[in-house]
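Peer 1: Okay, sequence plus prediction incoming.
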Amino acid sequence: MPDPPPGAWTPDRDSAPWWERTGRGEFAIQRCDGCGTARLPARAFCPACRTEGWHWEAAEPVGTVESWIVNRRPFAPGIEVPYLVVMVRPDPVPGCLLHGSWHAGREPVGGERVRGVFVPVPDGPTLVGWEPVVR
């Protein structure tokens, strides 16, 4: 297989299965086979017990808004500014913060409950964005 062109998006060894799953609209976490610790981002070793054994497990993409920023500088072609980036503490991995685009017509609120949405990027990965949970 030829090397990708310079600047092309390519997943690393540990995260490739995550990106394959998000491309199918699935949110998943790694779970350690030794101690059961859930983790994101994907890693070869468990941060709790250093075990190499783990598996992927589907999880509900829900969490809580921890913080957010309003970005006013272009990040990539086709993304209009300004836009909001939220930092979410996902329920399945409380020690993790996931960043993603905000999908609501207003600013988020700290502590707000959110649900993940899958956002395809042309010639790139499918990202996880966040929207408010409607009750």
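Peer 2: Good, I have the coordinates.
Peer 1: alpha carbons only for contacts and neighbour counts from here, please
Peer 2: OK.
Peer 1: For the longest strand belonging to the chain, buried residues please.
Peer 2: Determined from DSSP state E, the single longest strand within the chain is strand 62-71. Using 16 or more other C-alpha atoms under 10 Å as the test for burial, strand 62-71 gives 62-68.
Peer 1: I'd assumed Arg89 was in contact with Gly95.
Peer 2: Yes - if you go by C-alpha atoms under 8 Å, Gly95 and Arg89 touch, sitting 7.3 Å apart.
Peer 1: more neighbours, the two?
Peer 2: Counted by other C-alpha atoms under 10 Å, Gly95 and Arg89 do not tie: Arg89 has more neighbours, with 22 against 11.
Peer 1: any idea how far that one is from Cys49?
Peer 2: Applying C-alpha to C-alpha, to the nearest Å, the value for Arg89 to Cys49 is 22 Å.
Peer 1: Kindly report the same for Gly78.
Peer 2: Distance from Gly78 to Cys49, by C-alpha to C-alpha: 43 Å.
Peer 1: next up, a second structure to put side by side with the first:
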Amino acid sequence: MMRPNVDRDSAAWWERVAGHEFAVQRCDRCGTRRWPARAFCPACRTEAWAWEAVEPIGTVVSWIVNHQPFMPGLGTPYVVVMVRLAAVPGALAWGNWHGDGEPQAGQLVEAVYTDVENGVTLVNWRPYTA
């Protein structure tokens, strides 16, 4: 199985996802939330930040039906959604669709954590069920 590309900035995020927690970075100086993880705040350029757990919800921006098997054993076709995160409005996340039928642009969704082999957990999306 292909593994996510974990780097210095994203390692702690992947550890939190393995515990089924969705977190973003929050700047200690100006309070700006950011995702994906990076070393500097885009608003004030400080390096001071902390992880903050947030509700893993957002809205569908777009989606595709993928017919190309990118990983061994992954059946096709499958739907991939692009989601605008509610906690970080400028941030987009991608994942597989875990809902019945096709997603709709503007649809409210929530994260669902999919544990796969070798300790890897992926973030996928389903219709919001609050």
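Peer 2: All right, it came through fine. Every value quoted in this text rests on a predicted model; they were computed, and no experiment measured them.
Peer 1: related to what we said a few turns ago, which bit of structure 2 covers the longest strand of structure 1?
Peer 2: Mapped onto structure 2 using TM-score structural alignment, strand 62-71 of structure 1 spans residues 57-66.
Peer 1: which SSE is the residue minimising distance to the centre of structure 2 in?
Peer 2: With distances taken as C-alpha atoms, centre = their mean, Ala93 lies nearest the centre of structure 2, 4.5 Å away. Using DSSP states H and E, Ala93 of structure 2 sits within strand 92-96.
Peer 1: which bit of structure 1 covers that strand?
Peer 2: So strand 92-96 of structure 2 sits over residues 97-101 in structure 1, by TM-score structural alignment.
Peer 1: what does the matching stretch rub up against?
Peer 2: Residues from elsewhere that reach stretch 97-101 of structure 1 (C-alpha atoms under 8 Å, 6 or more residues apart in numbering): 83-90, 127-130.
Peer 1: And these, which is closest to Phe118 of structure 1?
Peer 2: Taking C-alpha to C-alpha as the measure, Phe118 of structure 1 lies nearest Val128 of the contacts of stretch 97-101 of structure 1, at 4.9 Å.
Peer 1: Quick check: the match of strand 62-71 of structure 1 compared with structure 1, mean distance?
Peer 2: Compared with structure 1 after fitting, stretch 57-66 of structure 2 has a mean deviation of 0.5 Å; criterion: mean C-alpha distance after the TM-score superposition for structure 1.
Peer 1: Can you give the distance of that stretch from its chain's centre?
Peer 2: The chain centroid and the centroid of stretch 57-66 of structure 2 are separated by 12 Å under C-alpha atoms, centre = their mean, to the nearest Å.
Peer 1: for stretch 118-127 of structure 2, same thing?
Peer 2: Per C-alpha atoms, centre = their mean, the centroid offset for stretch 118-127 of structure 2 relative to its chain is 9 Å.
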